[in-house]
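1. Below are the sequence and a predicted model for it; my questions follow.
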Amino acid sequence: MNKSDLAKAVADSTGMSKAQAGEAVDATIEAIVGAVKGKDNVQLAGFGTFYAKHREARQVRNPRTGETMMSKAKTSAAFRPAAGLKDI
C-alpha cells in the first residue's frame, strides 16, 4: 500500500473526499516527521511508536576494497510496533 492507496482507504472509511483524505495523510506524516526530527516520540496506541534513534560512530569495511574506515555517528528515525501489531 502506498500513500495514494492509504488516502483512498481513509476517504472510503470516513466519507471524506480523496483530496481531503490525501491532505489529512500528508499532514499526519508531516507531524510525525517533525516530531521525530525534534527528538519527540510519537505514540499511537495499538499501532506503535515512532522515535529518533542515535547510532554511535563505528568501524565499517568497504566491501569492494576491503578498506576499514569509521562511519559517522548519526540519528535516524525508528519504529517500534505495538504488541498487537507484532502478532500479525
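-> Yep, it's here.
2. all contacts plus neighbour counts: C-alpha atoms, from now on.
-> Will do.
3. how about the nearest residue to Asn62, chain neighbours excluded?
-> Thr68 (6.5 Å; C-alpha to C-alpha, 6 or more residues apart in numbering).
4. Contacts for stretch 1-18 next, please.
-> By C-alpha atoms under 8 Å, 6 or more residues apart in numbering, the residues outside stretch 1-18 that reach it are 20-22, 25.
5. and if you look at stretch 26-33?
-> Outside stretch 26-33, the residues that reach it (C-alpha under 8 Å, 6+ apart) are 42, 50.
6. Next up, a structure to set beside the first:
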Amino acid sequence: MTKNELITALAAQKPELSKRDVNLAVKNIITLLYKTVCSGKRIEIRNFGSFSIKIRSAQDKRNPKTGEKIRVPDRNVLRFKPSRKLGAQVKTFQQH
C-alpha cells in the first residue's frame, strides 16, 4: 500500500473528513514517527509492533573478490518487531 492508497482508504472510511485533511494528518503522523526514530527513541504501537534503532557492532569481513580482510564499523539499523497479534495473523495468512 502506498501513501496515496492509505490516504484514499482512510478518506473513504471517514467521509466527514476531506481528503486534504486526511492527507495532512497522515503526513504529520509519518513526520512525527520519522523524527522520533531518528532521535533514537522507541515507538510502540499496540497490536501492531515497535520500531527502534539497534546498534550493529563492528565486524571483520572478507572482500569476496580479493579475500582481503576488511573492518566493517558499527552502524545503526532500524528494527521493526511485530506484536504477537500481528505476528500470529501473518503466520496464518495464506496468499492466493
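-> Sure thing, it's come through. Everything numeric here is computed off the predicted structure, so don't read it as measured data.
7. Give me the mean deviation of the lengthiest helix in the first structure from the second structure.
-> Counting by DSSP state H, the longest helix found in the first structure is helix 18-37. Compared with the second structure after fitting, helix 18-37 of the first structure has a mean deviation of 1.4 Å; criterion: mean C-alpha distance after the TM-score superposition for the first structure.
8. Buried residues, that helix. List them.
-> The neighbour-count check on helix 18-37 of the first structure (16 or more other C-alpha atoms under 10 Å) flags 18, 21-22, 24-25, 32-33, 35-36 as buried.
9. Pick out whichever of these sits closest to Ala45 of the first structure.
-> Taking C-alpha to C-alpha as the measure, Ala45 of the first structure sits nearest to Ile32 out of these, at 14.3 Å.
10. Quick one: map that closest one onto the second structure.
-> Alignment note (TM-score structural alignment): Ile32 of the first structure maps to Leu33 of the second structure.
11. Would you agree Gly40 of the second structure is in contact with Ile53?
-> Yes. Between Gly40 of the second structure and Ile53 a contact is recorded at 6.3 Å, counting by C-alpha atoms under 8 Å.
12. Setting aside sequence neighbours, what's the nearest residue to Phe80 of the second structure?
-> Excluding its sequence neighbours, the residue lying closest to Phe80 of the second structure (C-alpha to C-alpha, 6+ apart) is Phe51, at 4.6 Å.
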